[in-house]
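1. Take this sequence and fold it.
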Amino acid sequence: MAHDSDIDRGRMLAKKKMLLLLAGMCFSLLSLFTQSAQADGLADLKAALARLPGQTPVKAVVEAKTWGRQGEAKDADEQHGQASISLDDSPRGLQILYSKDLLTRLETEERAKEKDSKAKTPTIAAIKEVNSSELRPMVSAVGNLSRMLEKAIFKSEKADASYNGKPARLLSFEIPVEKLSEKDRKYVKKFEGSLEVWIGQDGVPLASRMHQAISGRAFVVISFETKNEEELVYGVSGDRLVVTKKESKNSGSGAGEKGEMRVIKTLQVQS
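-> Have a look, this model is predicted:
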C-alpha cells in the first residue's frame, strides 16, 4: 500500500511540474507574441505610407503665422507675420495662388521698408513660409516622413497610447548625429535628436514630433547652442497624406546674439 501511495504522489508531482512547465511556455509564447505585435507598429506605418501614393488632386488654403524675436530684454526686436494662400496640386503640378490683397500688402511693406529699415513687415516675414518648397511637404507628406524614418533608429513602441483622446500607438526613434551634413558635424560637440510618431490601428500616421538640441563651437572661439522642435498633425485626402497643422519652434544663441522663432501653419482641404 505504501508503495502504491508513493507512486501516486510521484505522479501528482510530475503532473504539477508538467502544468507549471506548460504555463511557463504559454506565458513565454504570449510575451513573445505581444512583443512581436508591438514591434509590427513600424511595419504597419511603412505599409500605410505605401498605400498613400498621393495621386488624388487636392485644393487647399494654407495660413502661416510667424513670431520672431532677436536680442534680449528691452533691446529685443520682435516681428509678427501672417500670410494666407490657396493651392492646387494635380497632375499638372503644384499651383500657388497669391491673392491681390496679399500682393498689395507685400508692395506696401516693401516701400515702407525702403523708407524705414525698422518698419514692421508682417506679410514679408510670413511669405517665405508659404512658398513651394515649404508647401510641397504639407500636401504630399509621405516622402518627407519616409526620409525621416530612414535616418532614424527605432527604439520602442507603446501600444496603449492615445492621441486626441483616441487609441493610438506611439513609435519612438532616436535621430543620430549622422543626420547632419559632414560639414556641420565638424562644429558639433553635443547632439540630441528624437522623433515620435503616433499611428492609428491601421498604421496611418496621426501626428509626429521631432526634437533636436545641438551645441558646439565654430571658428575656434564662437560657441553656439540651438534647439529645434517640429510638431505635425496629419490627415488623409483620397490617397494622399497631408499635414493639416505644422508648428515649428527654433531658438539659438551664439557670438553674443540670441534669437527665437515660432511658425504655425494650418492647411484646410477644400471640397
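
2. alpha carbons only for contacts and neighbour counts from here, please
-> OK.

3. Helix or strand: which one has residue 211?
-> Secondary structure assigned from DSSP states H and E places residue 211 in strand 205-218.

4. now the angle between strand 205-218 and the helix or strand following that strand, please.
-> Remark: after strand 205-218, the chain's next helix or strand is strand 222-237, criterion DSSP H and E. Relative orientation of strand 222-237 versus strand 205-218 (axes from the mean of the first three to the mean of the last three C-alpha atoms, to 10 degrees): 170 degrees.

5. Which secondary structure elements does strand 222-237 sit against?
-> In terms of contacts (3 or more C-alpha pairs under 8 Å, 6 or more residues apart in numbering; DSSP states H and E), strand 222-237 is packed against strand 205-218, strand 240-254.

6. can you tell me which of those comes nearest to residue 30?
-> Among the helices and strands packed on strand 222-237, the nearest to residue 30 by C-alpha to C-alpha is strand 205-218 (27.2 Å).

7. Enumerate the positions of that closest one that are buried.
-> Of the residues in strand 205-218, 205-216 count as buried by neighbour count, 16 or more other C-alpha atoms under 10 Å.

8. The host helix or strand of residue 31: what's the following helix or strand?
-> Per DSSP H and E: residue 31 is located in helix 2-50. The helix or strand immediately downstream of helix 2-50 is strand 58-70, counting by DSSP H and E.

9. Could you point out the helix or strand that follows that following strand?
-> Once the chain leaves strand 58-70, the next helix or strand it forms, by DSSP H and E, is strand 77-90.

10. quick one: the strands in the stretch 51-200 of the chain?
-> According to DSSP state E, counting those that start in this stretch, the stretch 51-200 of the chain carries its strands in the segments 58-70, 77-90, 93-97, 153-163, 166-174, 188-199.

11. So for residue 269, which of these sits nearest?
-> strand 58-70 (4.3 Å).

12. contact partners of the closest one?
-> 76-90, 125-126, 129-130, 139, 237, 257-271 (C-alpha atoms under 8 Å, 6 or more residues apart in numbering).

13. Can you select the buried ones among those for me in ChimeraX?
-> Restricted to buried positions by 16+ other C-alpha under 10 Å, the ChimeraX selection for those reads:
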select :79,80,81,82,83,84,85,86,87,88,89,125,126,129,130,139,258,259,260,261,262,263,264,265,266,267,269
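
14. Please generate a structure for the following sequence too, so the two can be compared:
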Amino acid sequence: MAYGTLSNGSRPGTSQGVDLNADLGEGLGGRQLTDDEALLTMVTSANIACGFHAGDPSTMRRVCALAAARGVRIGAQVSYHDLVGFGRRPMEVPPRELADEVAYQIGALRVFAQAAGTELAYVKPHGALYNRIVWDESQADAVVDGILLTGADLPVLGLPGSAVHRAAAAARLPIVTEAFADRAYRPDGTLVPRTEPGAVISDPEQVIKRSVMMVTEGSVFAATGQRVPVAAESLCLHGDTPGAVELAARVREALIGAGVDIRPFV
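-> Got it, this is the predicted structure:
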C-alpha cells in the first residue's frame, strides 16, 4: 500500500473542515525559534516540544498556558533525544528505551497542560522519529508502547498508511492523518528528506495552492510530477521557517475562502 492512500477509516479533509497544526515551543532557555503567540492565533492544534529536541520546562509551561487561553488543542511533540541536531538526525534507540523516552516526554508536557486548565489532546512525533516510524515497525511499536505507558488513549498524528498508524490502530488508539503545506512529497506519499534539494517549498504562492488542493481535493503533486492521494485531517504549518506567521495567515485565509471550516480534529 502506498503511504499516501487512506487506511483504517481515515478520511481526507473536505470543504467541511480541517485542523491546522504547528510546531511550537521550539526554543531553549531565552532563545526562541518560533513566534508562538502569533502562530497560536492561526492554528487549532499546537505541537509543543517536550525538551528532547527543543523546549524546556519554562517554555512548555508558557506555551501551554497561551494555547489553553486561546482554546488551541495541545499535543506532545515527542522526538529522539537530540538537542544538538534538533531531532533531525537519524538515531538508533532500543525500542524499550524509546518507549520510555516517549512516555517521559508526554508525562512532562501533560503536567503543564493540566496546570493551564486543560488536557493533553494528542501526540505527534518530530523530525527523524516522525519519518522513521513511517516504515520502521519496531520503532513505531515503541512509540505506541510509550503512549500506552502513560495510561492515556491519545490520538496519534502522522502520515496516512504509516507504520505508526498501523501500530496505533492495532492498540485501539485513534489516528489522525496529516499533510504538510510546505514539504515536497514522493510518489509513494512519503516526504522528500530534508537532505535532498527541494524538500522544503519556500514559494508562498505554491504553498498556498498546494494547501487548498490537499484539503479540498485530497491530493497533491509529487516532486516528480505525479498526482498523489493525500489525507489531510490536519495540515501542518511549520513555524520555524522565515515568514512563517504571514504564510500561516495566508494559508488559513485561502482555505476559508475555499469554503473550508478551520477546526480542531479533537
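
15. Send over the TM-score of the superposed chains.
-> Scored against TM-score structural alignment, normalised by the length of structure 2, the superposed chains reach a TM-score of 0.25; 117 aligned residues with a C-alpha RMSD of 6.3 Å.

16. circling back: as CSV, the buried residues of strand 205-218 of structure 1 with distance to residue 43 of structure 1 would be great.
-> Formatted as CSV, those follow (distance: C-alpha to C-alpha, whole Å):
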residue, distance to residue 43 of structure 1
205, 12
206, 16
207, 17
208, 16
209, 19
210, 20
211, 23
212, 25
213, 28
214, 30
215, 34
216, 36
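
17. How much space separates residue 206 of structure 1 from residue 266 of structure 1?
-> Here residue 206 of structure 1 is placed at a distance of 15 Å from residue 266 of structure 1 (C-alpha to C-alpha, to the nearest Å).

18. picking up where we left off before, need the helices and strands packed on strand 222-237 of structure 1 in TSV with distance to residue 11 of structure 1, can you?
-> Listed next are those as TSV, based on distance: least, C-alpha to C-alpha, whole Å:
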stretch	distance to residue 11 of structure 1
strand 205-218	55
strand 240-254	63
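
19. Show me which positions of the helix ranked longest in structure 2 end up buried.
-> In structure 2, taking DSSP state H as the definition, the longest helix is helix 95-115. Across helix 95-115 of structure 2, burial judged by 16+ other C-alpha under 10 Å covers 95-96, 98-113.

20. Please apply the same query to stretch 218-229 of structure 1.
-> For stretch 218-229 of structure 1, burial by neighbour count (16+ other C-alpha under 10 Å) applies to 223-229.

21. cool, and stretch 188-201 of structure 1?
-> Those would be 188, 191, 193-200, for stretch 188-201 of structure 1 by 16+ other C-alpha under 10 Å.

22. next one: that stretch to chain centre, how far?
-> Centroid separation between stretch 188-201 of structure 1 and its chain, computed with C-alpha atoms, centre = their mean, to the nearest Å, is 8 Å.

23. CSV please, covering the strands of the stretch 51-200 of structure 1 and showing distance to residue 15 of structure 1.
-> Shown next, in CSV, are the strands of the stretch 51-200 of structure 1 (distance: least, C-alpha to C-alpha, whole Å):
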stretch, distance to residue 15 of structure 1
strand 58-70, 66
strand 77-90, 69
strand 93-97, 72
strand 153-163, 37
strand 166-174, 41
strand 188-199, 45
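
24. Out of these, the one nearest residue 47 of structure 1 is which?
-> Among those, strand 188-199 sits nearest to residue 47 of structure 1 (C-alpha to C-alpha), with 11.8 Å.

25. could you give the angle of that closest one to strand 222-237?
-> Counting by the same axes, to 10 degrees, strand 188-199 of structure 1 lies at 10 degrees to strand 222-237.

26. Contacts for strand 188-199 of structure 1, please.
-> By C-alpha under 8 Å, 6+ apart, the surrounding residues in contact with strand 188-199 of structure 1 are 45, 152, 163, 168-177, 205-217.

27. Repeat the analysis, applying 7 Å as the threshold.
-> The contact list for strand 188-199 of structure 1 (C-alpha atoms under 7 Å, 6 or more residues apart in numbering) reads 168-177, 205-217.

28. ok, back up a step: by contact count, what packs against the helix holding residue 31 of structure 1?
-> Under the contact definition 3 or more C-alpha pairs under 7 Å, 6 or more residues apart in numbering; DSSP states H and E, helix 2-50 of structure 1 sits against strand 153-163.

29. Name the residues of the strand it packs on that are buried.
-> Residues of strand 153-163 of structure 1 classed as buried by neighbour count (16+ other C-alpha under 10 Å): 154, 156-157, 159, 161.

30. Distance to residue 97 of structure 1 added to those, as TSV?
-> Below are those laid out as TSV (distance: C-alpha to C-alpha, whole Å):
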residue	distance to residue 97 of structure 1
154	40
156	42
157	41
159	42
161	40
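
31. Return the member of these nearest to residue 26 of structure 1.
-> Closest to residue 26 of structure 1 out of the buried residues of strand 153-163 of structure 1 is residue 159 (21.1 Å), distances taken as C-alpha to C-alpha.

32. pretty sure that closest one contacts residue 37?
-> No: the criterion here is C-alpha atoms under 7 Å, and residue 159 of structure 1 misses it with residue 37 at 8.9 Å.

33. related to what we said a few turns ago, okay if I get the buried residues of stretch 188-201 of structure 1 as a markdown table plus distance to residue 9 of structure 1?
-> Below are the buried residues of stretch 188-201 of structure 1 laid out as a markdown table (distance: C-alpha to C-alpha, whole Å):
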| residue | distance to residue 9 of structure 1 |
| --- | --- |
| 188 | 70 |
| 191 | 64 |
| 193 | 61 |
| 194 | 59 |
| 195 | 58 |
| 196 | 56 |
| 197 | 56 |
| 198 | 55 |
| 199 | 54 |
| 200 | 54 |
